[in-house]
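A.B. asks: Any chance you could fold what I've pasted below:
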Amino acid sequence: MKYEKLEHFVSLPRLDRFLTACDGSKTKAQELYKANLRVAESFYPIMHLFEIFLRNTIYYKLTKYFGNPDWIVAEKSGFMSDKTLKPSKYFLKKQIESAETRVRRRGGTITSGKIIAEQMLGFWTSLFDTHHYKLLSGSIIHCFPNRPTEVQRKEINLKLDKIREFRNRVYHNEPVCFNGNKIDFREAMKIKKEILEVLGWIDHDIAKYINQFDNVDAKIHLALSL
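C.D. replies: Purely as a prediction, here's the structure:
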């Protein structure tokens, strides 16, 4: 496809950043655009597995904490309605209610499994925000038994937020190959490292398991060889 046609369908503002990074070369800009897509694509398997492993780890830990496998529905009127959450506009509760609405709209029956499946990564990472964490008595810190002893809620929260923000960029087709107007994949490489680190804090085996789906470094290497 000629650059002009790609520009028409992708949009001028989106492609201009690639053109600037490639010193005005349309050929290089188009190659960089494709390389960026391939790097973003390489994150899909590990992001997918990261979300599943983190979600289920938190779910199991809170099932034990509440003594109820249906806590995600039951706690809508429990800690999720605590008056201290008013400044956050009862984010968790609203996410559950929205999920229930979607399930009912499809003609389904409300079950914990369906509500869990409806939740985005932000639901789970927000549990490490201070206001939610305190209401859970810090119990979810034990989702990470292999973490260094000095690593506590704040550092985990920061890492999860960075991973979530990067995940959103990938899923919303934002470029992952820039630092300002310069070609730079260091953030992508750092995020991959942090994903593996956090998973290793949960269980060393799942961090190893994810390696068989990881070709991020290879795609970045190809992108940098343009």
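
A.B. asks: From now on I want contacts and neighbour counts done on CA atoms only, so please keep to that.
C.D. replies: Will do.

A.B. asks: And the strands in this structure?
C.D. replies: Applying DSSP state E to the chain gives strands spanning 178-179, 182-183.

A.B. asks: Put together JSON lines for the ones you listed, with distance to I202 and mean neighbour count on each row.
C.D. replies: Listed next are the strands of the chain as JSON lines, based on distance: least, Cα to Cα, whole Å; neighbours: other Cα atoms under 10 Å:
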{"stretch": "strand 178-179", "distance to I202": "31", "mean neighbour count": "14"}
{"stretch": "strand 182-183", "distance to I202": "33", "mean neighbour count": "16"}
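
A.B. asks: mind listing what R167 touches?
C.D. replies: Residues counted as contacts of R167 (Cα atoms under 8 Å, 6 or more residues apart in numbering) are M47.

A.B. asks: on that earlier part again, need the strands of the chain in a markdown table with distance to S137, can you?
C.D. replies: A markdown table is the format used below for those (distance: least, Cα to Cα, whole Å):
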| stretch | distance to S137 |
| --- | --- |
| strand 178-179 | 39 |
| strand 182-183 | 44 |
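
A.B. asks: for comparison, sequence B:
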Amino acid sequence: MTSELPEWFQRVFSMPRFTPYLDVSGRNVTRAWQLYRWNVEVSEAFYGPLHCLEIGLRNAEHDQLHSRYGRADWWEVAPLRKHDACKIAKAQDDLRRRSGGSCTADDVLTELSFGFWVSLLSQAYDRHFWVPALHRAFPHYSGRRGELRDNLQAMVLLRNRIMHHEPIHHRHLAADHAKIYRLLGYLEPEVAPWLRRFDRVPEILARRPKGDHGDGQA
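C.D. replies: Take a look at the predicted model:
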């Protein structure tokens, strides 16, 4: 079964990594090979939309919390949960270790993960963050906080799979793509037409390899 694969592929990428692609391709090496390459391409294409969503969310939330607490390093006085405060401390420690000195609020801001910003929409922060400030970060959203948080968390999971080079072909990627645009619209609708000019996801979704057994609905 492995004889049809180039020797370098087996050596560089490994058969254990390739096996899940074989499993959803009916053990057909050619189809699995095509699906593997397509998974790389579609993962690359999602980088742009996810980039816009992560950066947009980060800046929108930061602006509101900066305003609420009257300082750029609002995390120094905000009532963060221990888990989130530890993320701030780690970001500061990493920055100081790399620079050999102090770090600015902007430095910390860019060090924090997508997941950190989504965690600020948790129910635990309703009273301190969502009600007085963070709902304003989404001026075009009128739904429930919990639903918004769940949709953003789904995008964190997608982003993490892509960044860790995991399969995403089994997901309902067209729905994921639409969700990113919907979430961006809650932040700033004018981002969408700009992003669509260079967004390659629709093109790559349209040429998904035929014959794999994944239903793309996960």
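
A.B. asks: Relative to T27 of the first structure, which of the strands of the first structure is closest?
C.D. replies: Counting by Cα to Cα, T27 of the first structure lies closest to strand 182-183 out of the strands of the first structure; the figure is 15.3 Å.

A.B. asks: got the contact list for that closest one?
C.D. replies: With Cα under 8 Å, 6+ apart, strand 182-183 of the first structure has contacts from A21, C177.

A.B. asks: got it, and stretch 90-106 of the second structure?
C.D. replies: Contacts to stretch 90-106 of the second structure, defined as Cα under 8 Å, 6+ apart, come from residues A72, D73, D107, V108, E111, L112.

A.B. asks: Just the buried residues of these.
C.D. replies: A72, D73, V108, E111, L112 (16 or more other Cα atoms under 10 Å).

A.B. asks: The first one and H66 touch, don't they?
C.D. replies: It stands for A72 of the second structure. Yes. Here A72 of the second structure reaches H66: they are 5.2 Å apart, a contact under Cα atoms under 8 Å.

A.B. asks: Counterpart of Y36 of the second structure over in the first structure?
C.D. replies: Under the alignment by TM-score structural alignment, Y36 of the second structure pairs with Y33 in the first structure.

A.B. asks: Counting neighbours, what do you get for its match?
C.D. replies: 18 (other Cα atoms under 10 Å).

A.B. asks: distance of the spatially most central residue of the first structure from F128 of the first structure?
C.D. replies: Central residue of the first structure (Cα atoms, centre = their mean): R164, 3.2 Å from the mean position. For R164 of the first structure, the distance to F128 of the first structure (Cα to Cα, to the nearest Å) stands at 13 Å.

A.B. asks: what do you get for L15 of the first structure?
C.D. replies: From L15 of the first structure across to F128 of the first structure, the span is 37 Å (Cα to Cα).

A.B. asks: Then E75 of the first structure?
C.D. replies: To F128 of the first structure, E75 of the first structure is 16 Å away according to Cα to Cα.

A.B. asks: of those two, who's got more company?
C.D. replies: Using other Cα under 10 Å as the criterion, E75 of the first structure and F128 rank with F128 on top: 23 against 17.

A.B. asks: Please pull up the equivalent of that one in the second structure.
C.D. replies: Counting by TM-score structural alignment, F128 of the first structure lines up with L121 in the second structure.

A.B. asks: and what of L160 of the first structure?
C.D. replies: Checking TM-score structural alignment: L160 of the first structure goes with L152.

A.B. asks: Run a quick neighbour tally on its match.
C.D. replies: 24.

A.B. asks: likewise W71 of the first structure?
C.D. replies: When neighbours are counted by other Cα under 10 Å, W71 of the first structure comes out with 17.

A.B. asks: re earlier: now the match of F128 of the first structure, nearest residue through space, not along the chain?
C.D. replies: R149 (5.8 Å; Cα to Cα, 6 or more residues apart in numbering).

A.B. asks: and the one you found, what does it touch?
C.D. replies: The contact partners of R149 of the second structure, by Cα under 8 Å, 6+ apart, come to V118, S119, L121, S122.

A.B. asks: Spatially, which two of the residues you listed are the most separated?
C.D. replies: Taking Cα to Cα, no two of those sit farther apart than V118 and S122, at 7.5 Å.

A.B. asks: Just want to know which of the two has more residues nearby.
C.D. replies: A count of neighbours by other Cα under 10 Å puts V118 above the other of V118 of the second structure and S122, at 21 against 16.

A.B. asks: which residues in the first structure form helices?
C.D. replies: In the first structure, the helices defined using DSSP state H lie at 3-10, 12-21, 26-66, 71-74, 91-105, 112-118, 121-125, 130-135, 153-171, 186-202, 204-210, 216-224.
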